[in-house]
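**Q** Build the 3D model from these lines:
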Amino acid sequence: MIHQTLHDGWQLTAVSGDVPATVAGRSVRAEVPGSTHLDLLAAGLIADPYLDRVETDLTWMHRADWRYALAFEADAPGADERVELVFDGLDTVATIELNGELLGSTRNMHRGYRFDVRGSLRGGANELVVSFRSALAHAEEVEAELGRRDHAYPHPFNMIRKMACSFGWDWGPDLQTAGIWKPVRLERWHSARLASTRPLVTVDPDGTGRVEVHVDVERAGTAGLELLAAVGGQETRVPVDGDTGVATVLVPEADLWWPVGYGAQPRYDLSVALLADGEAVDASEHRIGFRTITVDTTPDEIGTPFTFVVNGRPVFVKGANWIPDDHFLTRITRDRLARRVDQAVDANLNLLRIWGGGIYETDDFYDVCDERGVLVWQDFPFACGSYAEEEPLRGEVEAEARENVARLVARPSLALWNGNNENLWGFADWGWAEQLAGRTWGLGYYTELLPSIVAELDPTRHYSPGSPYSPGDVHPNDPDHGTRHEWEVWNRVDYTHYLDHVPRFCSEFGFQGPPTWSTLTDWVHDEPLTPTSPSFLNHQKADDGNGKLDRGLAAHLPVPEDFADWHWATQLNQARAVSFGVEHFRSWWPRTAGAVVWQLNDCWPATSWAAVDGDERRKPLWYALRHAFAPRLLTVQPRDGRLVVVVVNDHDDDWSGELVLERRSFTGAVLAASRIDFAVRGRSTALLEPAAPLVTAADPEAEVLVATTGDVRAVHLFAEDRDLSYDPAPLSARVETVPGGYRVDVRAASFARDVAVLADRVAPDAVVEEMLVPMLAGESRSFLVRTDAVLDDPSALAGPLVLRCANALGAPVVRS
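**A** From the prediction side, this is the model:
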């Protein structure tokens, strides 16, 4: 197999649409893989789409058509040679011509295409042209042909197989990319090639690793074919009859791959070779891990559980939803993905859910998750819309699903195939049935087509029809069955209402907050900068987003008038809301078997639900997740009208010790105290009930319950911050220079809640190692800030806009 990459030398031209004069008629250098926006940006013809309100200036690109052209040299096809032009990904509606001959057309971003070019490729100079037309115009035409199906947001993203959030979402821009977004090449081969390689990796009951390598081959002659598979010092060689073959390799006493926190992630090299008359003509390499994985949905006395089981062990899922990490997908590098997944692991997460409005992620993403032991929940790309099941969509759905299931089947991190995001719920509750009037809406995809493809190509994994999903004749978002999305919180009720339900598995819940200060001010330049200034609002895509932020804040803290205080308060409230939900869900293990936060990451600089903002900076929420998902957790929870301390042990080892409980005044006086011995088995929880004097405050506005064992602490307040008699300025600090940055030594004169160092306000690269720490009166704590910056005034790290806590946002009443 000979590959000739075709990436260099492309030219891009706008060919139709309401194109500005500065762009019309001009050809610019095109980066491949890439997109039209990035090429125009590199040429200086547009401003950065993420900046201020530039997004709205670029709506002309929604209906523009484009021409990519490449002149390249190639050898003429040999007499017995197959030559194919291969596109791994085209975004999205394209026609392909080689030397003036039409090869074909595409209309699916989620799959690759292969064209036989023996009749059109010339020896010497060749011209390849890829013409893209407006994806929006195509989607509107399909909608007119098939009839409207309801969907979220203005554009009919459900009428085209393209990344849905390319058309905008409640956290992302409406830019509608176009371009050659994955590699393109010529492939030359003789005799035969591997059209598909699917290693099905499992573990036999005796611990033997089993690899069944299924291949599809394409022949170009009559040579006898063999399949050679080798892994872990073992190999198998079998003949290939027809166009398929299977080789099984057994690895005795295989080392098991585990999720992070449960064990190591050993992987094995699997080599697969296709032999023609004894000579290797094609090959593929894979890194595999031996493990078994399923989801336990056996009905119980409550309803239907949804518990991931890896290598026979139940796992509490500590997860986050994943969106494309940049709206411009070709800017996402392996290094960037590694940084993001490392941030997930550092926040104690063990699963990422690839949400259905995005893409099937790149091989780099799964490589990184395989290496780090992060489980991957993979949605098929359907989200928040009803999808027609007729052509021209059905054939594309089947083709993309087959290609991507086969591509990903060997990944040890891949834990679940999920049919869609919120579409079963949408049909049940959002008026779709009336609007559809009997037309198809996707149910056949989720309950017939997709599960049949998974059963055929990847029988090693669980398939769920949707998220949320409840089996049987119950509402798809029923808390007692399957998976649940909790969006009453954020949309309508206070975050304390997470307590209203004990779901079996919560696969979406979350709360908004703005990005870090440096990210915000790098991209938004309103003067003055306020929550309602024009560019700030352009980066707030949620319906009534600021109103929900303020209403959610007002239940707990005053809504500040000063923008810097508002920014900190809303970030803090986001962190509080989500950690409140996480601790509630974890306290109910094993009844609740997972909490998947919306969302880990952002695709641009926005006010959103993300824990890591679009410039890769950790928001306060990230630190809150690390605390709430810690392997060992103390959390104060209501049970049957009383307060209990739930001890959560997500270690294999048992956890025992002495729990110290104290009811203290904010000024440090111990008002009541007790000690409770506890012992909690590995991967389990225990409830400890404090005596009444500990949970009954004499002065609810000025007291705190503190639970401590070893280095694990929980605090519980008896009233909302807005009603508490905090010392508004309880902290003093000094800053010392240390290798790699600075140390901020902080002392609390009175109880200080959620102490934070917002270090990026001083140096854009600065990262503080810890944040949102409760400090008792008289305590001292050091906060390490990593930065390459040499500060003229290091004391700025202890300044009033940098060293923060909740106290100054509450009622400024000093209690003696």
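**Q** Please count neighbours and contacts with C-alpha atoms only from this point.
**A** Fine.
**Q** Please name the residues that touch residue 755.
**A** By Cα atoms under 8 Å, 6 or more residues apart in numbering, the contact list for residue 755 reads 771, 772, 773, 774, 775, 803, 804, 805, 806.
**Q** Show me which of the residues you listed is closest to residue 735.
**A** residue 803 (11.1 Å; Cα to Cα).
**Q** neighbours of the closest one, just the number please.
**A** Other residues lying near residue 803 total 19 when counted by other Cα atoms under 10 Å.
**Q** picking that back up, so which of the contacts of residue 755 is the most crowded?
**A** Going by other Cα under 10 Å, residue 805 tops the contacts of residue 755 with 27 neighbours.
**Q** which residues sit in contact with the residue nearest the centre of the chain?
**A** With distances taken as Cα atoms, centre = their mean, residue 322 lies nearest the centre of the chain, 0.8 Å away. If a contact means Cα under 8 Å, 6+ apart, then residue 322 has 352, 353, 354, 355, 598, 599, 600, 601 as its contacts.
**Q** okay but the fourth one is in contact with residue 321, surely?
**A** Yes: with the criterion set as Cα atoms under 8 Å, residue 355 and residue 321 qualify as a contacting pair; they are 6.4 Å apart.
**Q** Could you check which of the two has the larger neighbour count?
**A** Taking other Cα under 10 Å, residue 355 and residue 321 do not tie; residue 355 has more neighbours (26 against 22).
**Q** Tell me which helix or strand residue 352 sits in.
**A** Using DSSP states H and E, residue 352 falls within strand 351-354.
**Q** list the buried ones in the helix or strand that that strand is followed by?
**A** Per DSSP H and E, strand 351-354 leads on to helix 363-372 as the next helix or strand towards the C-terminus. Under the neighbour-count criterion of 16 or more other Cα atoms under 10 Å, helix 363-372 has 364, 365, 366, 367, 368, 369, 370, 371, 372 buried.
**Q** Contact partners for the residue lying closest to the second one once chain neighbours are set aside?
**A** Just to be clear, that refers to residue 365. Spatial nearest neighbour of residue 365, chain neighbours left out: residue 337 (6.2 Å); criterion: Cα to Cα, 6 or more residues apart in numbering. Shown in contact with residue 337 (Cα under 8 Å, 6+ apart): 325, 364, 365, 368.
**Q** Next, the second sequence, to be compared with the first:
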Amino acid sequence: MVIFSTQELRTGWEFKRTEDPSPDAWLPVARVPSVVHIDLIDNKKIPDPSHDMNELDIQWVGEERWSYHCTFTSPPKPQGSSHRVNLVFEGLDTFAMVRLNGKAILECDNMFLAYRVDITEAIERHRDGAQLQGKNTLQIDFDSATARGRATVEAHPEHRFVGTLGGDERMAVRKAQYHWGWDWGPTLVTAGPWRPVRLETFQSRIDDVSIRYSLDESLKYCQGTISTRIDGATASSHAKITFHDPQGGLVSENLCEVGLGGLGEVHFALRDPYLWDPHGYGGQHRYLVQVELLEGGISAHVVTKRIGFRNAELIREDDDLGKSFYFRINGVDVFAGGSCWIPADMFPPKVSSDDYREWLTLMIRGNQIMTRVWGGGYYEESSFYDICDELGILVWQDFMFACGSYPAYPTFLESVELEARQNVRRLCHHPSIVIYAGGNENHYIQEHFGLSYDWEDKDPQSWLKTSFPSRYIYQYLLPKVVEEEAPSVSYRPDSPWNDGRPITSWDRTTGDLHQWNVWHVAMRPYQDYPQIGGRFNSEFGMQSFPHLSTIDQFVTEISERHPQSATMDFHNKCRDHEQRLATYIRNNFMAADSSLKNWVYLSHLLQSEAMHYAYRGWRRDWGSKNSRWCGGALVWQLNDLWPVSSWALVDSSRLKKAAFYTIKRDLEPITVGVVRTHHDWTKAHARPAESCEFDAWIACDGSLATAHLLDASQGTLEFELRFVSIRTGLDVLPPRQHLIAGIKPNGTTIVYKGAPLTNPPARDAYIISAKIILPGSSVMARDVDWPQPLKHFSFREDRGLQVRLAESRAKIEITTSRPTKGLIFTERHGLTFSDNGFDIVPGEEYAVDVEGLGEHDELEWTYLGINDGLANEVTNGLTNGHV
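**A** Below you'll find the predicted structure:
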């Protein structure tokens, strides 16, 4: 009997440029998985592309062909027993010819596919005593994906390859599209064995384990099947399927025949099952399923999977506004606040499970419970989804199509279907995945380039004959795969997608929305976010610089460390970024100080303010049950993959920007919002508004924390509203204080709507401060509305800011005598703040927990107008406060 064994071919590899005939051309590879850029950097053949403008000097790498090889010893051949030897390639990037001992055994062209090759008869063996062994040479030759893509485009003149980012040839290649460059990343077209290569020996093995289940409406009864597929099953094959609950208790143990058909299946039924809930809504309970393959009663192979039971619904109901779009998990409506996810590094093999955990834990610390895996990257490693399961992060998973018109000739469709089935089947047991989308902004490409599309035509075969044949992929092929492989997961043909109606991608009444009229397109003021949101805002954002310490790392020439340098502009890939960023900063803030430090600060404050207007307003639009205008907000984007000015909340050094904390505050279980009617000063010639009306509200989610707080308050919260002069710090109108009873759980409670201010001060600009507290307890939530734009108001008077560091150096206490805008403590590695980038109101105390501040470490901060403190003019250079 042969017991299943596996050996990862991780070390002993070498690589070279394929055409280099020199015998010493082969260079060492530190480890596989890898891609050629990693190995060239390790061997000091190319510079680090993240530094300066080095990216330009290494474009030749993507145009070349590259070869990798290694040797391995054949596994011993068991005596008196048949066995098989497989080579498994979890991912080859991308066009690869694999040869074993000089003979071609595999040719592949899809980065997203795993491949398995039976090499039982192909491996070398020789007699060494009583043991049969042999040395084998494995070589993988990789073609240039760029060159092959261009050739494919030329071979298919019937298709119009068009897109908005990267080279058009990318759409002909099943490879991570961001490798051709995006508006936040470099152009680095990789090649190599990017996922593990394994040698497996077995007589029979478990090929797949699948769990299908359903929950009844009460969520008290769960039933389903656990099935397994056996490769190499014999007449004596059996599968022992063991099922444990999240506490380790045995639920069931069954022995089922497999037989020559290779399929085994058992049914299960659970009363009062443990459920998997999003973070904050319950436990992230997962059951353990173990399948053990028995051959003649001997254990031959074991596979385990963890499965979480949950009922995930995408609620699409007609209403007065159009059609709703929000998620209901286990019967509870969930506001899906979070962020979009791009690949975590330029070179995927560099991303470890620890890296995933650090990024995803940041999401939870920021009160984010959903992430959208964007369609221009790759299907993430299984550990990514394992961690999302563990932490309770909902996953919106795009298929890997982005911003392009993709072809649909037969071989392309075959590859796409295999890719989709493999990956959906690999991921189908993860409870965190609640929706698949066909891709990112591909129907926008159809609109933008005027590709043919008959909305009334429902015949998939006819779509293949149009100038937009990939409609067949998004609206026929992929939904069929999802229905067959993961029927409990919702599907959308694209993101954004307006339900297939003959309306543009900017439809705000139905479907999800990418709201880029702020920053891109119309460059509307960010103060307009609350008025231009959709039913689910799956992309939007505002750019900012990375942290100053990150800039110092990638800009090696000191003379280039200024906002308008060639290097700084090179590390911003967005078209017209100079105009856009400068316009937003100068429209909103006094920016006479053009130092890099000040522009980093102002860009962080800009992004923070924009996100506050978005998340605060869209939390309000959560509304109430059966009347939900906005179901979620996923900012573009959480992370960066290289040092760049971008829309990321956390830069490539994993330093959090102020916007990260703003979103954290706006996604607290219970929040308060206050905002006066916004008047566009650019249309009013900077004249102050003649009247002032304001709204105030309390927003609650459906989490356990909210339920606990409302129970503790018996549904009544203390509400306070103040009107404070920016110039003097004194109240210009009497405060409003009262108890708010009957707080709507999992909804919005309007406190004031269009409330006029009686006798507002004519020329004394003031903030409106709102806070809620539990009766007799501490402040639960705060919000501050400032008159706009902030550049029109003077901060010359000393703010009277007091920052006190506790003796333990673990708590910061802050007070002020005048309203202080955008207090930001300098982030650095090893230093963690519980809050950052917030406003300070006179007469109130603020406390921030801090970890990692050593005995001799300085704490640094800045705020808007810090240079204006006691001076009558703006000084050159931003001076931080410090203790």
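**Q** follow-up on the earlier one: residue 197 of structure 1: which of the contacts of residue 322 of structure 1 is nearest?
**A** For these, the nearest to residue 197 of structure 1 is residue 354 (23.1 Å; Cα to Cα).
**Q** aligned partner of the closest one in structure 2?
**A** By TM-score structural alignment, residue 354 of structure 1 lines up with residue 373 in structure 2.
**Q** how far out from the middle of the chain is whichever strand or helix holds residue 320 of structure 1?
**A** In this structure, residue 320 of structure 1 sits in strand 317-322 according to DSSP H and E. Relative to its chain's centre, strand 317-322 of structure 1 lies at 7 Å (Cα atoms, centre = their mean, to the nearest Å).
**Q** ditto for stretch 274-281 of structure 2
**A** The answer for stretch 274-281 of structure 2 is 20 Å, by Cα atoms, centre = their mean.
**Q** what span of structure 1 lines up against that stretch?
**A** So stretch 274-281 of structure 2 sits over residues 255-262 in structure 1, by TM-score structural alignment.
**Q** want to throw the contacts of residue 755 of structure 1 into a markdown table with distance to residue 261 of structure 1 and secondary structure?
**A** Output for the contacts of residue 755 of structure 1, formatted as a markdown table (distance: Cα to Cα, whole Å; DSSP: H, G, I helix; E, B strand; the rest coil):
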| residue | distance to residue 261 of structure 1 | secondary structure |
| --- | --- | --- |
| 771 | 23 | coil |
| 772 | 24 | coil |
| 773 | 24 | strand |
| 774 | 26 | strand |
| 775 | 29 | strand |
| 803 | 33 | strand |
| 804 | 32 | strand |
| 805 | 31 | coil |
| 806 | 32 | coil |
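**Q** Same check for those, but in structure 2.
**A** Here is what carries over to structure 2 from the contacts of residue 755 of structure 1, by both residues aligned by TM-score structural alignment, their matches' Cα atoms under 8 Å: 771, 772, 773, 774, 775, 803, 804, 805.
**Q** Turn these into JSON lines, including distance to residue 69 of structure 1.
**A** Converted to JSON lines, these look like this (distance: Cα to Cα, whole Å):
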{"residue": "771", "distance to residue 69 of structure 1": "52"}
{"residue": "772", "distance to residue 69 of structure 1": "53"}
{"residue": "773", "distance to residue 69 of structure 1": "57"}
{"residue": "774", "distance to residue 69 of structure 1": "60"}
{"residue": "775", "distance to residue 69 of structure 1": "63"}
{"residue": "803", "distance to residue 69 of structure 1": "55"}
{"residue": "804", "distance to residue 69 of structure 1": "55"}
{"residue": "805", "distance to residue 69 of structure 1": "57"}
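**Q** Pull out the buried positions in stretch 345-352 of structure 1.
**A** Buried residues in stretch 345-352 of structure 1 (16+ other Cα under 10 Å): 345, 347, 348, 349, 350, 351, 352.
**Q** Check what contacts it and list those residues.
**A** Contacts for stretch 345-352 of structure 1 (Cα under 8 Å, 6+ apart): 259-261, 317-322, 344, 372-377, 596, 622-623, 625-627, 629-631.
**Q** Please identify which helix or strand holds residue 637 of structure 1.
**A** strand 632-639.
**Q** wait, residue 613 of structure 2
**A** Per DSSP H and E: helix 596-620 holds residue 613 of structure 2.
**Q** Quick check: that helix compared with structure 1, mean distance?
**A** Superposing on structure 1 and averaging over aligned pairs (mean Cα distance after the TM-score superposition for structure 1), helix 596-620 of structure 2 comes out at 1.0 Å.
**Q** Remind me what that helix packs against, helices and strands.
**A** helix 548-554, helix 577-588, strand 632-635, helix 658-666, strand 670-676, strand 693-700 (3 or more Cα pairs under 8 Å, 6 or more residues apart in numbering; DSSP states H and E).
**Q** quick one, it and helix 658-666 angle?
**A** Helix 596-620 of structure 2 runs at 20 degrees relative to helix 658-666, counting by axes from the mean of the first three to the mean of the last three Cα atoms, to 10 degrees.
**Q** Where in structure 1 does helix 596-620 of structure 2 align, residue-wise?
**A** Counting by TM-score structural alignment, helix 596-620 of structure 2 corresponds to 563-587 in structure 1.
**Q** Which residues belonging to that stretch are considered buried?
**A** 565-587.
**Q** How about stretch 117-134 of structure 1?
**A** Buried residues in stretch 117-134 of structure 1 (16+ other Cα under 10 Å): 117-118, 120-122, 126, 128-134.
**Q** Restricted to strands, list the residues you listed.
**A** Counted as lying in strands by DSSP state E, out of the buried residues of stretch 117-134 of structure 1, are 126, 128, 129, 130, 131, 132.
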